[in-house]
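no FASTA, just this:
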């Protein structure tokens, strides 16, 4: 019998355990790196930079009224005998609205006519006396030449002649006076018929038949007529803090409690300078023109209006919480480096000025002058960046001067930012430098374009600048940006940021 043999085990390669240990070590290192990165990301609350529209409005209240309202009164006193119109009636110019009893003025006319006839009779008598005086004077003058009458008789005849002529002139004046008095009575009698001075709609009626009106001191108000209710207006009370943003031509939308399901529109027609102070609150009247072709709106309605002062489309914006974040260790946070980040940057001063110039519809000569000035400005920015002020996307330096706000890396509470006087000086220096750089371009503009350019330049240079903190790879970096329009929840920003960047809004509480 042959001996049974035991099965032999396969030898395990010696390098397998080594590979297992290496794999476990690599996995542990990967897990630790991911945990560390996740911990860095999770330590901060962030909000992304988004691209969208920002609509800035000013809210105000006001009252609807007709564009032109005419108050019809009475120039004469008397008793109302007839009222021919009522509330809401449509009237035409010259249409009879009411009548006043004309009996008093009719009597005055008859009396005046009688006085005129009396004055005419007195004139005829004076003219007869004048003819007699002329004949008497002629006779005595002829007799005096023959020395048949005394010279004194001639003088008396001359005096009588002059008196007769004066009597004639007095009688003529009496006729004119009585005629004028009678004409006044006729006019007053015509005024007893109250007519509409314009085409319109009766808003109010203050009289009834049988009522007596007295026009001794001032004309009593009988009717109020709205000239054309197809065109209306709103007088808004705008707070002094907002009035600087309101301009003629801005769009207005408004609602009224009478029509909750509708939103109406209008246009700013006038910004009045007559300020009103109520309980130490200063407001300015702003007149808004409203089209009421369908007749829906009624005079006297209270409206809640929104004046659109800015409508920025397709801009970069960030939640306002990111602008309020102020880290305690701001001095230790590095500044963003030029060209860093997740996407190409832009939106600086140069980009804003280029966009403003594009909107001005420049001709070839003006565009060439602008391009030359813009190239000069960009060269100045590039020359300034090696000095440590890069990464501001055109908003950091211009011609070697700071663009306002602290340089990158400076704490938000730095003296350059906290001192308004320093900020004002910086902005003024920037404005002077920009005006010098773009002087040749400005000289090619007409008056309207020049005014538009100066407004754009002032708004761009005077814009508020702050530092926000972008999160890159779990670390924060300081990014100076320029603020634009804000709707209360988000604010337009321009600088070295791009859509999708994560901006720090606060720190998360440490997990226990």
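That came in fine, so what should we check first? Values in this document were obtained by computation on a predicted structure and should not be read as measured data.

for the rest of this, base every contact and every neighbour count on C-alpha atoms.
Noted.

in the protein, which helix is the longest?
helix 103-145 (DSSP state H).

buried residues in the helix or strand that comes right after that one?
Moving toward the C-terminus from helix 103-145, the next helix or strand (DSSP states H and E) is helix 151-190. Using 16 or more other C-alpha atoms under 10 Å as the test for burial, helix 151-190 gives 154, 157-158, 160-161, 163-165, 167-168, 170-172, 174-175, 177-179, 181-186, 188-189.

still on that earlier bit, what is the orientation angle of the longest helix of the chain with helix 151-190?
160 degrees (axes from the mean of the first three to the mean of the last three C-alpha atoms, to 10 degrees).

element containing residue 262, please.
Going by DSSP H and E, residue 262 is part of strand 259-271.

check which helices and strands the following helix or strand past that strand is in contact with.
Sequence-wise, the next helix or strand downstream of strand 259-271 (DSSP H and E) is strand 276-278. Using 3 or more C-alpha pairs under 8 Å, 6 or more residues apart in numbering; DSSP states H and E as the contact test, the elements touching strand 276-278 are strand 281-291.

just want the angle from the strand it packs on to strand 259-271.
Using the same axes, to 10 degrees: strand 281-291 against strand 259-271 is 110 degrees.

tell me which helix or strand comes right after strand 281-291.
Following strand 281-291 in sequence order, the next helix or strand is strand 302-319 (DSSP H and E).

what does that next one contact?
Residues outside strand 302-319 that contact it (C-alpha atoms under 8 Å, 6 or more residues apart in numbering): 47-64, 236, 245-247, 250-257, 485, 489-494, 498-499.

filter those to the buried ones?
By 16+ other C-alpha under 10 Å, those give 47-51, 53-54, 56-64, 236, 246-247, 250-256, 485, 490-494, 498-499 as buried.

which ones among those map onto strands?
47-48, 50-51, 53-54, 56-64, 236, 251-256, 485, 490-494 (DSSP state E).

tell me which residues of the strand holding residue 262 are tucked away?
264, 265, 266, 267, 268, 269, 270, 271.

what sits against the fifth one?
Contact criterion C-alpha under 8 Å, 6+ apart gives 247, 248, 249, 250, 251, 252, 286, 287, 288, 289 as the residues in contact with residue 268.

put this next to the first one:
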């Protein structure tokens, strides 16, 4: 074929016509397309190096800075503010008077209650005097009762004597004696009735005394209540601290009919603060008491504050169908930079791995576009490696550091037909690309993705694949593509571990530090190559999966 090409060029040179030049160029382009159009060079791939580093998974949350102890000072009585003894940012001590209400009404109530007490005490004295009088009357009546009893007995004895002497005495004398006896008996009965009446009056006097004493107690209680209202018109600070807010002015009327109005808000000690963080229910399982946390506030950009989680509350908060749990973070505020009410952007580290092999998440999502010849070559190579591993297992187990065979290797599965494959760039690709939130597009020669344009990139940690758990762990075997020293690509199986959404820990597999992994594929030189199924039954991504060029139709 080379000899024919030389003859053809010689003929064109002899004629030296424009048509010949055009034909020559067309032939050269066609020959180049025939020889190299079905091969992908190493420059078509975007690569990164396998390195050792630290993988840290963080939970992001927001919260509010607040004092450890905050007291709202209110008024228990209604009235008009007459005097204020504290203002914003005022330092106050416990028991210090911070406000006074107009005491005129309360003082009048105290005076009225005191008069009622005096009146009730006078009633008690009157009741006691009445009891003494009734006791004296009772004694007099009892003496009179005794006199009438003697007279009755004497009159009855006289009647009996006259009856014995009725033959001597006249009937008139006997009748007179009988009448006197009857009168004596009547006087005795009258005296007895008077004794009962005086005793009843004495009991009534005692009841009046008890009633008067109860009135005294009631009047004293009313006096005490009026005195308390008068005392509550003087408002004092319940704690040592600083006034955070003042809600009233002199002359303002406060009404405490239903609830106590808040006059001041006092924070106990601003050198010790708390951050009340709202933790999403998806992350709360990773949070525990004693974890260190860091946060920043908008007032001091670039500065980070640290604290420790002291409490994870069980009470759930639901807002717009989002369930969160409150975590309390204790923070030292010796520099007095933090102020109550600041919004804190919180980062809570929940897992960390130091000095581990890491690969970019884009490498785990990458799937190359292979021609049928390349697929066949890779299929044969993987079949050979499967047979070697099978022989090693039969000889006594897998050698240390050798990756476990995948289900495709063990069963020798053939790739699914192209018609059954999902076309590149479809939404279903997200199941393979993972939850890192970083779907790359339009990469062109970057190393490890530092200058790559990404969509949905988030600082929050997330699993790099759909199979990872909430802690950023990726335990299942995954396949990555490595650029070998001969500038060819081959798949390697790895066991992924912790991920922070950008890089993933490699816990095992056929990969080493310094290996070159592929994270994307340029569109240049591949536009004429149709996406084809890989030799492992995996659907082809559009233009290099999550780390390559723009998917078809974009």
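Arrived safely. Every value quoted in this text rests on a predicted model; they were computed, and no experiment measured them.

drop the TM-score for these two in here.
Put the two chains on top of each other and the TM-score (TM-score structural alignment, normalised by the length of the first structure) is 0.65; 385 aligned residues with a C-alpha RMSD of 4.0 Å.

just to revisit the earlier point, quick one: the strand holding residue 262 of the first structure to the second structure mean distance?
Average distance, strand 259-271 of the first structure versus aligned residues of the second structure after superposition (mean C-alpha distance after the TM-score superposition for the first structure): 2.2 Å.

tell me how far that strand lies from the chain's centre.
Per C-alpha atoms, centre = their mean, to the nearest Å, the displacement of strand 259-271 of the first structure from the mean C-alpha position of its chain is 13 Å.

quick check, residue 462 of the first structure in contact with residue 429.
No - the pair residue 462 of the first structure and residue 429 does not pass the contact test of C-alpha atoms under 8 Å, sitting 11.2 Å apart.

in the stretch 401-550 of the second structure, which spans are strands?
For the stretch 401-550 of the second structure, the strands defined by DSSP state E, counting those that start in this stretch cover 439-440, 454-455, 477-483, 489-499, 503-509, 516-521.

so which of these is the most packed in?
Mean neighbours per residue, mean count of other C-alpha atoms under 10 Å, is largest over the strands of the stretch 401-550 of the second structure for strand 516-521, with a mean of 31.

list the contacts for the counterpart of residue 196 of the first structure in the second structure?
Under the alignment (TM-score structural alignment), residue 196 of the first structure pairs with residue 237 of the second structure. Going by C-alpha under 8 Å, 6+ apart, residue 237 of the second structure touches 73, 92, 93, 94, 95, 96, 97, 98.

tell me the contacts of the fifth one?
When contacts are counted by C-alpha under 8 Å, 6+ apart, residue 95 of the second structure is found next to 236, 237, 238, 239.

one more time with 6 Å, if that's ok
The neighbours of residue 95 of the second structure, taking C-alpha atoms under 6 Å, 6 or more residues apart in numbering as the test, are 236, 237.

and if you look at the last one?
Contacts for residue 98 of the second structure were tallied using C-alpha under 6 Å, 6+ apart; they are 84, 85, 86, 235, 236.

reformat these as TSV; add secondary structure.
What follows is those, written out as TSV (DSSP: H, G, I helix; E, B strand; the rest coil):
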residue	secondary structure
84	strand
85	coil
86	coil
235	strand
236	strand
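
separation between the residue nearest the centre of the second structure and residue 109 of the second structure?
The centroid of the second structure falls nearest to residue 326 when counting by C-alpha atoms, centre = their mean (1.8 Å). Distance of residue 326 of the second structure to residue 109 of the second structure, computed by C-alpha to C-alpha, to the nearest Å: 48 Å.

same deal with residue 362 of the second structure?
Counting by C-alpha to C-alpha, the gap from residue 362 of the second structure to residue 109 of the second structure is 81 Å.

so which of those two has more stuff around it?
residue 362 (33 against 19; other C-alpha atoms under 10 Å).

quick one: what's aligned to the more buried one in the first structure?
Match for residue 362 of the second structure (TM-score structural alignment): residue 321.

leaving out sequence neighbours, find the closest residue to the equivalent of residue 479 of the first structure over in the second structure.
Aligned by TM-score structural alignment, residue 479 of the first structure pairs with residue 493 of the second structure. Using C-alpha to C-alpha, 6 or more residues apart in numbering and skipping residues adjacent in sequence, the residue nearest residue 493 of the second structure is residue 479, 4.4 Å away.

do you know how far the equivalent of the one you found over in the first structure is from residue 15 of the first structure?
Aligned by TM-score structural alignment, residue 479 of the second structure pairs with residue 468 of the first structure. According to C-alpha to C-alpha, residue 468 of the first structure stands 54 Å off from residue 15 of the first structure.

what residues are up against residue 3 of the second structure?
Residue 3 of the second structure neighbours (C-alpha under 6 Å, 6+ apart): none.

rewinding a little: assign the match of residue 362 of the second structure to helix, strand or coil.
Per three-state DSSP, residue 321 of the first structure ends up helix.

now it: closest residue in space that isn't a chain neighbour?
Residue 321 of the first structure sits nearest to residue 505 (C-alpha to C-alpha, 6+ apart), 5.5 Å away.

ok, that neighbour touching residue 325?
Yes - contact criterion C-alpha atoms under 6 Å: residue 505 of the first structure and residue 325 qualify, at 5.4 Å.

for residue 372 of the second structure, find the nearest of the strands of the stretch 401-550 of the second structure.
strand 489-499 (14.6 Å; C-alpha to C-alpha).

burial of residue 101 of the first structure, as a residue count?
Close neighbours of residue 101 of the first structure, defined as other C-alpha under 10 Å, add up to 18.
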